[in-house]
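Enquirer: With the sequence up front, the predicted model follows.
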Amino acid sequence: MLAFKPFVPKTSTITSEYTITSNILGFGITGKVLQCIHKETGVQYALKILEDNQKSRREAEIHWRVSDCPHIVKVVDVFENTNQHTKKNYLLMVMEYMRGGELFNKIKENENFTESEAAKIVYQISSAIAYLHERNIAHRDLKPENLLYTSNDHNAVLKLTDFGFAKEVVAKKSLQTPCYTPYYVPPEILNFERYDKSCDIWSLGIITYILLSGCPPFFSQNGQPISPGMKSKIRAGKFDFPDAQWKYVSKSAKDLIKSLLLTEPDRRPTIREVMSNHWVAQHNAVPNTPLGTNMFFTTKAWDQFRNVDRKMVFLKRYKLDRVWIIKS
């Protein structure tokens, strides 16, 4: 049994230790993220603001327990404070500030993105998933927006964040809540079946496909977040590797994707099997084949794809448009 560090939020007022700025860094499923500064050291952090309820407690506790992983964004402090203006209770998560931004934005800036670099990214994502799965935790919202770089340096580390949908898996196929973002949803969730942490393996397959080609394997062509035709293709596991994007991508990469995107969850590899896959484990030996990924990232189609994701985040997150942190 793996031991977790105890989750005990501080009851002192957060403004006694941190200065909270009005700089919004982003929005998660369950709350907004602001920039804050530690008063004693001057170090900048990201502050996630959650309404204090059972779901938020679960998110904060799970993230706290797993943030020792080198590929998971670290939580350094958690406060439970009451807003003296509204009398509402909030959980305030202080996390490391990921200056490098989102995964796909960084790739968009890389005109020479290669298959070897894609394999390294899959390895880093898999490392985070393995840390969770070994502790019987399913993330349930793996997507590029939740993968951030520590800095803009060439050797920056990629880390997983946003545990708003994460949940402990007590038994096989013990999950049933249909949590998903359209492009990354596995067929078992679309079918309202019970599922388990293998849903993360499917989402990893979608991310890997996009990394290597610049476009998702399943998509809606009519502007809907998820169309009937898209659902049918996901349920059937029907996708291909068009020559325009895939002609020079290795067979090993394609074979890995095929295994990750199997419609039957029990047939998908475990995350440890993914990490032992030659293309992932030996990512440094993968050919430096140039990819056209970043070319697609600059097209109108990519902007439409990202807009669907952003709309879904907006619809799913709690309404925290006005949060007042007032020193008591």
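Expert: Sure, I can see it.
Enquirer: going forward, measure contacts between C-alpha atoms and count neighbours the same way
Expert: Fine.
Enquirer: Just the residues contacting the lengthiest helix in the chain, thanks.
Expert: Ranked by number of residues, the top helix in the chain under DSSP state H is helix 115-133. With contacts defined as CA atoms under 8 Å, 6 or more residues apart in numbering, helix 115-133 is touched by 66, 69-72, 138-139, 158-160, 197, 200, 204, 208, 211-212, 249, 271-272, 274-275, 279-281, 283-291.
Enquirer: Put this next to the first one:
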Amino acid sequence: MRRPAWDACGGGTVARQVPQTPCFTLQYAAPEVLDLGDTLPEYNEQCDLWSLGVILFTMLSGQVPFHARSKTESATDIMQRIRKAEFSFETDAWRAVSTEAKQLINGLLTVDPKKRLSMQELSRHAWLNSSSSLETPLQTPNVLPSFAGETFNETLQAFLTANRDGFHLMDVEAAPLMKRRGLKRQSAEKEANDKASKR
């Protein structure tokens, strides 16, 4: 499972530095990542657990929990719903989903990071440990193989191992996105300098 945009937002146990560089995809961003004020927000691996809750919600329902409800809605509207954790299990897709799965999603999509499920609580959750196969059908037929539950558990175990033994994240400055941004900034600066020198 690829963790989109997570490599740049931190985690790890080696240095225990608190990431301060906002890097996210809006629909997957935790509320604490969105709280941009005069200073950069401080956040930890709990924001990744929020994103995992969004991914799990999507796998079980076929839709992301925080999305534009109409063509006129803005990113600000989506951000407001994220900050309040406004999502619902009321659609038809959720009828076949177990109570334990819904409880797990509620635990991951909790606004206060201190009250959100921790990685240890997640690894012990009843829905993940009830059996080797998922009783809750995924709403993504023909996209995910039938062994999705096993793959999810293997991925979770790999993360727990890395969390326990430590892992190193790529330097943000060396990330492809940051390199592209740097090139774009240099190009814009060069263009501005060229225009200024022609005057």
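Expert: Sure thing, it's come through. The model shown is predicted, which means the values in this text are computed figures rather than measured ones.
Enquirer: what number of residues lie near the aligned partner of residue 21 of the second structure in the first structure?
Expert: Correspondence of residue 21 of the second structure to the first structure, assessed by TM-score structural alignment: residue 177. Counted by other CA atoms under 10 Å, the residues lying close to residue 177 of the first structure total 12.
Enquirer: and the gap between residue 177 of the first structure and residue 167 of the first structure?
Expert: 10 Å (CA to CA, to the nearest Å).
Enquirer: same thing with residue 90 of the first structure?
Expert: From residue 90 of the first structure to residue 167 of the first structure the distance is 21 Å (CA to CA).
Enquirer: Helices of the second structure, start to end?
Expert: Going by DSSP H, the second structure shows helices at 31-34, 46-61, 75-84, 99-108, 119-123, 126-129, 148-165, 176-198.
Enquirer: Which stretch of the second structure lines up against the lengthiest strand in the first structure?
Expert: If you go by DSSP state E, the first structure has its longest strand at strand 18-27. Across the second structure, nothing matches strand 18-27 of the first structure (TM-score structural alignment).
Enquirer: same thing with stretch 199-208 of the first structure?
Expert: Using TM-score structural alignment, the partner range for stretch 199-208 of the first structure is residues 47-56.
Enquirer: Now that stretch on the first structure. Mean distance?
Expert: In the superposition with the first structure, the average deviation recorded for stretch 47-56 of the second structure is 0.5 Å (mean CA distance after the TM-score superposition for the first structure).
Enquirer: quick one: contacts of that stretch?
Expert: Applying CA under 8 Å, 6+ apart, the set of residues contacting stretch 47-56 of the second structure is 6, 27-30, 32-33, 64-65, 104-106, 108-110, 113, 116-119.
Enquirer: The same query, at a cut-off of 7 Å, please.
Expert: For stretch 47-56 of the second structure, the external contacting residues (CA atoms under 7 Å, 6 or more residues apart in numbering) are 28-30, 64-65, 105, 108-109.
Enquirer: okay, which residue is most central for the second structure?
Expert: Taking CA atoms, centre = their mean, the centroid of the second structure lies closest to residue 51, which sits 2.3 Å from it.
Enquirer: thinking again about what came up before, got a list of contacts for the longest strand of the first structure?
Expert: 32-39.
Enquirer: out of the residues you listed, who has the most neighbours?
Expert: Result: residue 36 is most packed of the contacts of strand 18-27 of the first structure (other CA under 10 Å), 25 neighbours.
Enquirer: Could you count how many residues lie near the nearest residue to it once chain neighbours are set aside?
Expert: The spatially closest residue to residue 36 of the first structure, leaving aside those adjacent along the chain, is residue 20, at 4.4 Å (CA to CA, 6 or more residues apart in numbering). Residues near residue 20 of the first structure, counting by other CA under 10 Å, number 19.
Enquirer: Look at residue 258 of the first structure and say how many residues are nearby.
Expert: Counted with other CA under 10 Å, residue 258 of the first structure comes out at 18.
Enquirer: Kindly state which residue of the second structure is aligned to it.
Expert: Using TM-score structural alignment, residue 258 of the first structure lines up with residue 106 in the second structure.
Enquirer: what about the spatially closest residue to that match that is not a sequence neighbour, how many residues close to it?
Expert: Spatially, and ignoring its direct neighbours in sequence, residue 106 of the second structure is nearest to residue 53 (7.9 Å; CA to CA, 6+ apart). Using other CA under 10 Å, residue 53 of the second structure is surrounded by 24 other residues.
Enquirer: Great, nothing more from me.
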